[in-house]
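Novice: Starting from these lines, generate the structure:
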Amino acid sequence: MIQKAGQRRFGSYKQEDVVFLLKDLSDVRLEGNTEEREKRIQGGQHYSETLPFEYNPPEHYLQVFWETLAEYKTKVAFCTAVVAEQIYRRKGQNTVLVSLARAGTPIGILMKRYIQFKYRENIPHYSISIIRDRGIDENALNYILKSHPGCNIQFVDGWTGKGAISIELTKSVQDFEEKYGVKLDDSLAVVADPGYCTDLFGTREDFLIPSACLNSTVSGLVSRTVLNDAYIGTNDFHGAKYYQELEEYDVSEQYLEQIASQFTHINEHELEQAIAEIKKAEAVSFKGMKEVLEIKEEFGIETANYVKPGVGETTRVLLRRVPWKILMKDPDSPYVRHIIMLAKERNVEIIPYPNMSYTCCGLIKKVGEAK
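Specialist: As a prediction, the model looks like this:
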């Protein structure tokens, strides 16, 4: 949805921070019970056709979010600066940030704010949809290219898991070039790349980016994106909902402010050192995907889609899906406190699993089977 005079607002972010190119489906009932939704997905319905219910997290869980934010805001700010510097040095003033809704949106805003803080450049930032197995929103891309002729698009996400979205992005960009004759850079800029899926990252450490703890209440009250033929026409952007009813629980702006406030404390020498280290870092290898396939075989899981590696993805499994087991490299790691709490709440077994590069990994339950 493009904000115009007279239109109702979409999302709780400031208009100068991000423009959502999404069709407003706020009045459409798309949510379903977690178990029922999981059955439909495992029965063949695409996950993007429906949405999980969203709610205000309980107080003790919010407490974990605030604690982790206090603990890691400096690290998130530093890693954001590391990747934003690389983007700006590669693409300059002509950069247009295009974050992948919705986990990429707060990160895109933070990158935009960092570039504004450091270089006094107010670069455009859009948030658009990409969906696994269905590709990127080409209508949204064409809108951006028409609005900013000759721009350097930089795609942004929060973190990488096993690399499914990186692979989808590369495929989408190839399809886009074939269809429209426009070649785009398919690199994906992320704060954390534990899956070794990109060369444009802030760190490869699998640490907790606090926004992974919450859903819409830390993402501008915007839902996951939707691609359902019943509501999305050929010329429409992909859809999403704005959960205005959760406004009193919204912490999106506070999250951004707390992290952005750390930009002034970044040590320039350490920043340059980190960028230099990244240039020498191991090449993109998708080694996380290799580990995922090994886990899939070891635990007799029928598809890699049911294996969700990394702190962020494991958190999502516990919040949105029907979890089976959680593999944990080190249960004493500070990055997994919220995961241990959620797993106990949902009665999910935690298995120590020291021999993986990820901090943890969520395994989705095959619905209907007793395991």
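
Novice: alpha carbons only for contacts and neighbour counts from here, please
Specialist: OK.

Novice: Apart from its chain neighbours, what residue comes closest to residue 116?
Specialist: Nearest residue to residue 116, sequence neighbours excluded (CA to CA, 6 or more residues apart in numbering): residue 122, at 5.5 Å.

Novice: How far does stretch 100-110 sit from its chain's centre?
Specialist: In this view, stretch 100-110 has its centroid 7 Å away from the chain centroid, taken as CA atoms, centre = their mean, to the nearest Å.

Novice: Apologies, that question was intended for stretch 29-46.
Specialist: Distance of stretch 29-46 from the chain centroid (CA atoms, centre = their mean) equals 21 Å.

Novice: and the end-to-end length of that stretch?
Specialist: Start-to-end span of stretch 29-46 (CA to CA, to the nearest Å) is 16 Å.

Novice: for stretch 88-99, same thing?
Specialist: With CA to CA as the measure, stretch 88-99 spans 15 Å from end to end.

Novice: re earlier: give me the three-state assignment for the residue nearest to residue 116.
Specialist: State at residue 122, reduced to three classes by DSSP: H, G, I helix; E, B strand; the rest coil: coil.

Novice: same check, this time on the one 4 residues further on
Specialist: At residue 126, secondary structure determined by three-state DSSP is strand.

Novice: wait, what's in contact with the residue most central in space within the chain?
Specialist: The centroid of the chain falls nearest to residue 103 when counting by CA atoms, centre = their mean (2.7 Å). Neighbouring residues of residue 103 by CA atoms under 8 Å, 6 or more residues apart in numbering: 157, 158, 211, 212, 219.

Novice: Tabulate these (a markdown table), appending neighbour count and secondary structure.
Specialist: Listed next are the contacts of residue 103 as a markdown table, based on neighbours: other CA atoms under 10 Å; DSSP: H, G, I helix; E, B strand; the rest coil:
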| residue | neighbour count | secondary structure |
| --- | --- | --- |
| 157 | 24 | coil |
| 158 | 26 | coil |
| 211 | 23 | helix |
| 212 | 20 | helix |
| 219 | 27 | coil |
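
Novice: Quick one: residues contacting residue 37.
Specialist: Contacts for residue 37 (CA under 8 Å, 6+ apart) come out as 50, 52.

Novice: and this one, so I can compare the two:
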Amino acid sequence: MTLLEARPPAARPALRPAEPGRFGSYPAEDVTWLLTDLSAVALERGTQDREEAIQGGTHYSEMLPVEYQPDAAYLDLYAAALEQTADRLAGAVALVGELVRAEAAGAGHEPVLVSLARAGTPVGVLLRRWFRAAHGVDVPHYAISIIRGRGIDEVALAHVLDRHPAAAVRFVDGWTGKGAIQRELTAAVARWRAAHPGHAALDDRLAVLADPGGCTDLFGTRDDFLIPSACLNSTVSGLVSRTVLRADLIGPGMFHGAKHYAELAAGDVSNAFVDAVAARFPAVTGDLAARVAAHSAADRRPTWEGWAAVERIAADHGIADVNLVKPGVGETTRVLLRRVPWQVLARPDRAADLRHVVALAAARGVPVVEVPDLPYSCVGLIRPVRP
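Specialist: Alright, predicted model coming up:
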């Protein structure tokens, strides 16, 4: 009888930081991804399986949804939405850009943009393009991970703060929902400042294009309008997945992880989205000074009205966990793309912004219920899958 020598299990591929110019589809000068490249690791789980795992206690950051592949009709809706909103988006980018630059200038710096991967990253790229177009400056832009319930990637944050003054750093996201990420960021920055007194000037306020939740004073609008990048996943966000934090993959001293979906390059519209909005910058500069002055003079203090509204909606629908209530166009879209939706509440007067939501809901057999006095354009309710 031949004895077989025991062999150790095959080692997983060595995991390395994302390589500039090879990770993601944005030009390397537009963003530095401070992420560990997990492209070779199988992390996706089916929608029902993933939902049951999340509601059963597995953290959402330990796995990825399967990337939604839109059909031609849905892509037509995306293209129409971009055409319809490009001017408004450009105006919001310009307004937020001027607010951000004024804040940094008050401390004697140009801004250093730190976008929250991945939904914040297209906005970070757009702000960088705005600063170049309007002021002739190329500002640094980093994309880092923050995860609800687990905090910000402190390895990535240290990387940024080793190279730039804390007072110059501005965190960037696309929009707010009920404000969970702003709360997470505030707590993370408070912990960091307590541990690093030299970084007391680090500001926890998010800069966003739309703040329907009333969570920050650095916003382009508080209207819950469609930001077309919310319609798609990686193919409008540099071909990068959501961020991942799993102990068997991300060890001490490593950035949080993400995947680069190079195989989806044929459907990538990330740079086309940025180019379409940036092309509208000249059209929004005429009244910009007046808009900035009016915005600056207005009462922009956070109200947190969105969080209160979500608590009311959860109570009205017998939902014990507010994390199963996703308010706003962007968050509702995410529910339909990668969770198990129960129903969508929608304001009938916002139908023009919700065509893609209605299409996604129809495709998944999800009822859309009209609620005229809804404080958001729409709200996605996730189906409880566990008693």
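
Novice: TM between them?
Specialist: Comparison of the two superposed chains (TM-score structural alignment, normalised by the length of structure 1) gives a TM-score of 0.96, and 366 aligned residues with a CA RMSD of 1.4 Å.

Novice: Tell me roughly how far the longest helix anywhere in structure 1 lies from structure 2 on average.
Specialist: Longest helix of structure 1, by residue count under DSSP state H: helix 59-91. Following the fit onto structure 2, the mean deviation recorded for helix 59-91 of structure 1 is 0.6 Å by mean CA distance after the TM-score superposition for structure 1.

Novice: Onto which residues of structure 2 does the following helix or strand past that helix map?
Specialist: With elements assigned by DSSP states H and E, the helix or strand that comes after helix 59-91 of structure 1 is strand 95-100. Using TM-score structural alignment, strand 95-100 of structure 1 corresponds to residues 111-116 of structure 2.

Novice: Quote the end-to-end distance of stretch 128-143 of structure 1.
Specialist: Terminal residues of stretch 128-143 of structure 1 lie 11 Å apart, using CA to CA.

Novice: which residue numbers in structure 2 go with that stretch?
Specialist: Mapping stretch 128-143 of structure 1 onto structure 2 (TM-score structural alignment) gives residues 144-159.

Novice: Around the residue nearest to residue 116 of structure 1, count how many other residues there are.
Specialist: 17 (other CA atoms under 10 Å).

Novice: what's the answer for residue 135 of structure 2, then?
Specialist: Residue 135 of structure 2, neighbours per other CA under 10 Å, totals 10.

Novice: ditto for residue 49 of structure 1
Specialist: Close neighbours of residue 49 of structure 1, defined as other CA under 10 Å, add up to 17.

Novice: Residue 347 of structure 1 too?
Specialist: Neighbours of residue 347 of structure 1 under the rule other CA under 10 Å: 12.

Novice: Then residue 148 of structure 1?
Specialist: Residue 148 of structure 1: 15 surrounding residues under other CA under 10 Å.

Novice: quick one: contacts for it?
Specialist: By CA under 8 Å, 6+ apart, no residues touch residue 148 of structure 1.

Novice: give me that answer again for 10 Å
Specialist: 94, 95, 96, 124, 142 (CA atoms under 10 Å, 6 or more residues apart in numbering).

Novice: aligned partner of residue 337 of structure 1 in structure 2?
Specialist: Per TM-score structural alignment, residue 337 of structure 1 is aligned with residue 355.

Novice: burial of the closest residue to its match other than its chain neighbours, as a residue count?
Specialist: Leaving aside its sequence neighbours, residue 355 of structure 2 sits nearest to residue 77 (CA to CA, 6+ apart; 7.2 Å). Around residue 77 of structure 2 there are 18 other residues, counting by other CA under 10 Å.

Novice: Return the distance of residue 77 of structure 2 relative to residue 218 of structure 2.
Specialist: From residue 77 of structure 2 over to residue 218 of structure 2 the distance is 29 Å, taken as CA to CA.

Novice: swap in residue 240 of structure 2?
Specialist: Taken as CA to CA, the span from residue 240 of structure 2 to residue 218 of structure 2 is 26 Å.

Novice: The longest helix of structure 1 vs strand 95-100, what angle?
Specialist: If you take axes from the mean of the first three to the mean of the last three CA atoms, to 10 degrees, helix 59-91 of structure 1 sits at 150 degrees to strand 95-100.

Novice: Off-centre distance for helix 59-91 of structure 1?
Specialist: The answer for helix 59-91 of structure 1 is 13 Å, by CA atoms, centre = their mean.

Novice: try stretch 117-128 of structure 2
Specialist: Remark: stretch 117-128 of structure 2 is offset 8 Å from the chain centroid, using CA atoms, centre = their mean.

Novice: cool, and stretch 140-159 of structure 1?
Specialist: On CA atoms, centre = their mean, the centre of stretch 140-159 of structure 1 falls 17 Å from that of its chain.

Novice: Pull out the buried positions in it.
Specialist: Residues of stretch 140-159 of structure 1 classed as buried by neighbour count (16 or more other CA atoms under 10 Å): 140, 141, 144, 151, 152, 153, 154, 155, 156, 157, 158, 159.

Novice: The residues you listed: which two are farthest apart?
Specialist: Greatest spatial distance in the buried residues of stretch 140-159 of structure 1: 151 and 159, 24.2 Å, computed using CA to CA.

Novice: Translate residue 249 of structure 1 into the numbering of structure 2.
Specialist: Under TM-score structural alignment, residue 249 of structure 1 pairs with residue 267 in structure 2.

Novice: Looking at structure 2, name the residue matched to residue 196 of structure 1.
Specialist: Under the alignment (TM-score structural alignment), residue 196 of structure 1 maps onto residue 214 of structure 2.

Novice: next one: residue 179 of structure 1
Specialist: Aligning on TM-score structural alignment places residue 179 of structure 1 opposite residue 195 in structure 2.

Novice: what about its match, neighbour count?
Specialist: Number of residues near residue 195 of structure 2 (other CA under 10 Å) recorded here: 11.

Novice: for it, what are its contacts?
Specialist: residue 189.

Novice: hang on, the earlier thing: would you confirm that the match of residue 249 of structure 1 contacts residue 236?
Specialist: Yes - using CA atoms under 10 Å, residue 267 of structure 2 is in contact with residue 236, at 9.1 Å.

Novice: Comparing those two, which shows the higher neighbour count?
Specialist: Between residue 267 of structure 2 and residue 236, counted using other CA under 10 Å, residue 236 has the larger neighbour count: 25 against 14.

Novice: Contacts only, for whatever residue of structure 1 lines up with that one.
Specialist: The equivalent of residue 236 of structure 2 in structure 1 is residue 218 (alignment by TM-score structural alignment). By CA under 10 Å, 6+ apart, the residues touching residue 218 of structure 1 are 12, 102-103, 105-106, 210-212, 249-256.
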